[in-house]
Every structure is written in structure tokens, then in C-alpha cells.
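Chemist: fold the stuff below for me.
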Amino acid sequence: MSDAGGQTTDDDVAVAAASDGLRVLFVDNFDSFTYNLVEYVEEALLASSDHANSDDSEDVRGHTETKVVRNTASIDEIRAFDPDAVIISPGPGHPKNDRDVGVTMDVLRDLSPDVPTLGVCLGLEAAVYAYGGTVGRAPDPIHGKASSIDHDETGVFAGLDQGLRGGRYHSLVATEVPECFEVTATAEHGDEELVMGIRHREHPIECVQFHPESVLTSAGHDIIENFLSTVQ
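Modeler: Now for the predicted structure:
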């Protein structure tokens, strides 16, 4: 993990296997859930590798490097890793504040148009804000509640049941989604429908407001696997 000063240390780099295979980079917005996401990704990649080996075939996911960088890193540091996929973690704060999101905004604007990107919670809010939308207060702050998620059954939701449970930990929501994104998932909150998922219409960017890596989410591993299946 990173040191208390927020500097990237050697412990920020988790290597599943040293090779020139798939490279997955995590932007850590100083959140305790970040390494849960890393664990889910590494489990999915290991399962994919085991399946490929059982079929006596080659799978690039069997040779994977995952790296975690704090949002205090520079976009040049992130480009130097040359990621095949990016996952933007949850975190405290508001995407309008540079101190809360750091390099996240540069990643979304400059790297994500070409590199498959999954945003989680603050990652969704940052994507909305980066592309011209608005983010505001949720009707009620939610910290540790499973809600029924209605979704479009494609992208990260492919093959998943309607009404899956999504673990929610947020006090902000997307209040105006930019036209370049389509809303892919919602949850009812009283008389309102809150945005729980978005997908860019042209770029390989997909985001969820709930936490797939939470034990409260019923299909979290499937969501991660669906995202990884889009990575070439």
C-alpha cells in the first residue's frame, strides 16, 4: 500500500506475473475499497488463465501486471505504464475539486478515449463531470446499503439478472448526464430514479455508481469479468 504521505511506493505495485501481457492500472482515489477491486480483477484474470490452460490454449490474461497509483501521480507516469485497461476507484470528495480526484480527470479526458476504462462510484461522478455533466447531492447519503439495480443487460451488465443487488456507498449522484454518455443502470429512491451506470457512446468508458467489489453486490465478480472481456 502507499505511505501515509500519499507517495507511490513499491507496495503500490501488485504483479500477478512479470511479462508483456495484459496491464491493468488502478487510479486510487484514497479509498479503502481500492484493493478489493484489485483482488477481484486478479481473481478474474487467474480464473481466465486457469480456463485457458485447461483448454491447452494461450490467453494473454494469464500473463498480467496490475499496478495501483494514487491520484497524486502524473499523467506521464500513468502513460509510462502503458496500460491496456484502467480502473478508477471510489473515493471521498467531489470531482470538481482537484485535491479529491487529482490525475483522474486527465486520465478520463486524455487516456480513456483509447484505453478501456471502468469507473466506480467517484469514478462515475468524475466521468460525468469531466465530460460536461453535473454532480450533486443524493437525496440521502447511502453508506452500506444494497439496492435493486435495473440495467440494460449489455456491457458490464451482459448476462446479469435484472434487479441485481448493488452495494451503495455515496452521498453524490449524477444529476445531469452528458449527451455523450448513455444511462445504463438506475435504482429507485422514493419517487426518483438515480443513475447507477453510464457508458460512453464512442469511447470505451463504462462506469457504475455502486461498488461491484462490495460483499453487498450480488454479481460483482461478473461485472468485473464482463469489463475485462472487452480488453484486447
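
Chemist: drop to CA atoms for contacts and neighbour counts, all remaining ones
Modeler: Will do.

Chemist: quick check: end-to-end length of stretch 201-208?
Modeler: Using C-alpha to C-alpha, to the nearest Å, the gap from the first to the last residue of stretch 201-208 comes to 15 Å.

Chemist: give the buried residues for that stretch.
Modeler: Within stretch 201-208, the residues that count as buried by 16 or more other C-alpha atoms under 10 Å are 204, 205, 206, 207, 208.

Chemist: SS state for the third one?
Modeler: The reference is to residue 206. At residue 206 the chain is in strand, as set by DSSP: H, G, I helix; E, B strand; the rest coil.

Chemist: list the contacts for the nearest residue to residue 178 once chain neighbours are set aside?
Modeler: In space, and not counting its chain neighbours, residue 178 is closest to residue 133: 4.8 Å by C-alpha to C-alpha, 6 or more residues apart in numbering. For residue 133, the contact set (C-alpha atoms under 8 Å, 6 or more residues apart in numbering) comprises 174, 175, 176, 177, 178.

Chemist: next, the structure of the following sequence, for comparison with the previous one:
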Amino acid sequence: MLSIIPALLVLEDKSVYKGWSLNEPGLVAMGEIVFNTGMTGYQEVLTDPSYTGQIITFSYPELGNTGINLEDFESSYPHVRGVIVKNLCTIPSNFRATQTLLEYFQKNNIVVIYGIDTRRLIKNLRQAGSMNGYISTDLFKLNDLLSPLKTIPSMQGLNLVQEVTTSFNYSWKGNQYYDWLQKNVKSYQMRRKHYKIIVIDFGVKRNILRRLSNYGCSIIVLSATATVQEILSFKPDGIFLSNGPGDPASVMNGIVTVKNLLSMNIAIPIFGICMGHQILSLALGAKTFKLKFGHHGLNHPAGLVKRTEVTSQNHGFAVDSKTLPPNLIKITHLNLNDFTVAGICHRYQPYFSVQYHPEAGPGPHDAEYLFDHFVKLIRIFKKNLATTIKKL
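Modeler: Alright, predicted model coming up:
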């Protein structure tokens, strides 16, 4: 029988929210409090490495209706510190479910608080901005509600990539084909034209690896600490810079590595997503800044010049458009909610990146074409290289 116990959510602006928990008593979760506006995909959110160090508030009023399945994990374990939700469903109804969401929380020691007014909380976060906080089921020891907040580090300046990047190099062998993908994805598979992609793992989602694989790429995943020499030793046809958590400006080894790659003027296409977009921009001389409450959801419009995509986004930092070198970089996309930079490309080299998730796990599929664009760039540059060598 489930045991319901009281719980508290405390924020650094001294606001306190009283709720309930089905966790064991005596648990505490600390981190940056952010909110996600998605109506679906909570399993992908929980296992997205980009949420490392954060406590997620779900704006959708009920969580757990579809349970947990074996297919939708974005990594091998959950990365969120805690979960805030209005209502928690303990009896899921979905043919793919293998366990309830509550069982998943308990198995992975994820602290959850429910029964609070999440609309009031999200309004607070939108007005005051994302802030540190904690969830506690250990109420008897909380003589001073604010003292635990002093131990939580600021997200600004925090390098969390080192917590999630792979500790060893590996080849991605997984491959899935989804019916909603474009037909040209299937043609790439049928032609068996495999391109070797090096993925720099800043906290990569599995769905990115699945998409690259679906587009006819063989994939080798390297740590965020990989050197230029190590990357080039694999003779890659393309280089992918993944998503990841924390402050991008603090990931100095990744920035230096990409900067060194760019300085070599090698004709190898580079594609970055989210953290990868920020790392590429920083390597090109731009600066990043922390957003007030970040972009976390599945319905963010992005585009430029009469073209709009509905995109899945998850990031707390953005690239400062004023610091991008206009002689080298073209802005290709803007977030149409706040007009921050959502995509760039190099004017003379095959480098491009976006500040959203075209792999859409979960989310819309408007930006799927970016993977096709990446593969086409690789094919063009390989063909040009072969022609040049032949002429020599």
C-alpha cells in the first residue's frame, strides 16, 4: 500500500509550496527549478542529460498516464534531481507500459512533490526567473527552511558536461525506423551509403544517434574531452556536436577543441545541436548569456524570413547575437518568442548549428530536414574532395 506523506518545495525567493509525496520520508532533492510546457514525453524529459542539476516543473496537470516503456529512454538513467507536478497518476493505461511512473521514481530515487498549484509556481518562475530550490520530505529537520539553499551552486559557471559525457569511446549500433520519417531517409538506408560521423558527447540524447543512423551514418561517440588528434584519427566524414547540460562557457575543453578544428580549415561538415550550437558559437568568438527562465517545451516557433518551424527546445543559455562575427556567421533561425539566436551557419565553411532539437524526442518533426542537410553536405564535400585528389 502506498504511503502518502507531506512534502515542501522551497525556492530561493523564500516562497514555500506545501504538497504531498509518495517517496520515502527523509529525502531531499536540490537544484535549479525550471518548467517544461510539453503535454507529452515526460519519459524523454526525465532521461534527457540536458536536465542534469535541475528540478522539473511540468505544466501539464497530470503525469504518469502512459507509464514507462522500454523504447523512449533518451539515456540509460534519469538525470533530473526532482519532479514537481499537479497530479500524479498511479495506474497507467498504455499498451507499451512496463511499469508505472511511480515505480520508476522509487527505483531511481527521484524525489517528487505533487498537489501544489503549478500554475502559480510557473507564473512565479516566469516573473522572477529560474531559481534554485529544493524538495524535502524530511520536514522535522527543517528548522531553517532557507539554509539548504546556500549549498546549491549557481547554474551560471557550472560545468555539468563532465558529469554526463561518456567515459569511453563507443560505436552506436542501435537503429530504428519510424513511419513518420521522410521517404528519403529510407532511400539512404537502401543505398547503404554510410558516412562516418564522430559525435562529441556533451550529453547526447539517444534519439539524435537514432536519427543519424537512420540517415545512413555509422557513428562513433567520443568523450567531450577528446582532442583534435583523436577526432581526426578516425578519418570522419562529418562531426556532430551534441546537446548537454550546464553553462556552455564553462566547457573550456570542448570550446578549445572545436576552435582548433576550425583553425585547421578542414573541409569536414560540422553540425551542432543546443550545447553543440553554443560550443560552436563560442569557438567562433561569440559569447553566451543565461536566459531568464529558459526555453523548455515542444511548441517553440523558430524561423527567419517567412519560414517558421515548431520546435522542441530545452536550454537555459543562449548565444548573444551582437557577438557573432557577421563577416563569418549568418543567423539562419531566431526563436520567435523572444528573438534570441536559434540557428547559425558559417558563410564559407560547412559548419551550422541550431538551438533546438530536430530529432524531436519528444516533439514536432518540422526540423527533421536538418539531418538530411547534414548528410547532403557530407556527400557534396566528399565528392569535391575526391575530384580534387583525382585532378592532382
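
Chemist: need the TM-score between these chains.
Modeler: Overlay of the two chains. TM-score (TM-score structural alignment, normalised by the length of structure 1): 0.74; 199 aligned residues with a C-alpha RMSD of 3.0 Å.

Chemist: how near is the residue nearest to residue 178 of structure 1 to residue 75 of structure 1?
Modeler: Separation of residue 133 of structure 1 from residue 75 of structure 1 (C-alpha to C-alpha): 22 Å.

Chemist: hey, where'd the strands end up in structure 1?
Modeler: Along structure 1, the stretches classed as strands by DSSP state E are 13-15, 22-28, 64-70, 85-88, 117-120, 134-151, 164-176, 181-189, 192-200, 205-208.

Chemist: what's the separation between the residue in structure 2 that the residue nearest to residue 178 of structure 1 lines up against and residue 126 of structure 2?
Modeler: The alignment partner of residue 133 of structure 1 in structure 2, by TM-score structural alignment, is residue 286. Distance of residue 286 of structure 2 to residue 126 of structure 2, given as C-alpha to C-alpha: 27 Å.

Chemist: distance to residue 223 of structure 1 for the strands of structure 1 - can I get that in JSON lines?
Modeler: Converted to JSON lines, those look like this (distance: least, C-alpha to C-alpha, whole Å):
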{"stretch": "strand 13-15", "distance to residue 223 of structure 1": "21"}
{"stretch": "strand 22-28", "distance to residue 223 of structure 1": "16"}
{"stretch": "strand 64-70", "distance to residue 223 of structure 1": "18"}
{"stretch": "strand 85-88", "distance to residue 223 of structure 1": "13"}
{"stretch": "strand 117-120", "distance to residue 223 of structure 1": "10"}
{"stretch": "strand 134-151", "distance to residue 223 of structure 1": "12"}
{"stretch": "strand 164-176", "distance to residue 223 of structure 1": "11"}
{"stretch": "strand 181-189", "distance to residue 223 of structure 1": "13"}
{"stretch": "strand 192-200", "distance to residue 223 of structure 1": "12"}
{"stretch": "strand 205-208", "distance to residue 223 of structure 1": "10"}
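
Chemist: who wins for proximity to residue 221 of structure 1 among these?
Modeler: strand 164-176 (11.9 Å; C-alpha to C-alpha).

Chemist: which residue range of structure 1 does the strand or helix carrying residue 7 of structure 2 align onto?
Modeler: If you go by DSSP states H and E, residue 7 of structure 2 is part of strand 5-11. Alignment of strand 5-11 of structure 2 against structure 1: no match, by TM-score structural alignment.

Chemist: in that strand, what counts as buried?
Modeler: 6, 7, 8, 9, 10, 11.

Chemist: would you verify that residue 120 of structure 2 is located in a helix?
Modeler: Yes - assessed with three-state DSSP, residue 120 of structure 2 lies in a helix.

Chemist: which residue in structure 1 aligns with it?
Modeler: So, by TM-score structural alignment, residue 120 of structure 2 is left unmatched.

Chemist: any idea how many residues pack against residue 120 of structure 2?
Modeler: 11 (other C-alpha atoms under 10 Å).

Chemist: so how far is residue 200 of structure 2 from it?
Modeler: Residue 120 of structure 2 sits 39 Å away from residue 200 of structure 2, going by C-alpha to C-alpha.

Chemist: secondary structure element for residue 187 of structure 2?
Modeler: helix 183-191.

Chemist: the equivalent of residue 205 of structure 1 over in structure 2: what's it in contact with?
Modeler: Alignment note (TM-score structural alignment): residue 205 of structure 1 maps to residue 351 of structure 2. Residue 351 of structure 2 makes contacts with 269, 270, 271, 345, as judged by C-alpha under 8 Å, 6+ apart.

Chemist: ok, so of these, who is nearest residue 82 of structure 2?
Modeler: residue 271 (31.6 Å).

Chemist: and that closest one? What does it align with in structure 1?
Modeler: The equivalent of residue 271 of structure 2 in structure 1 is residue 118 (alignment by TM-score structural alignment).
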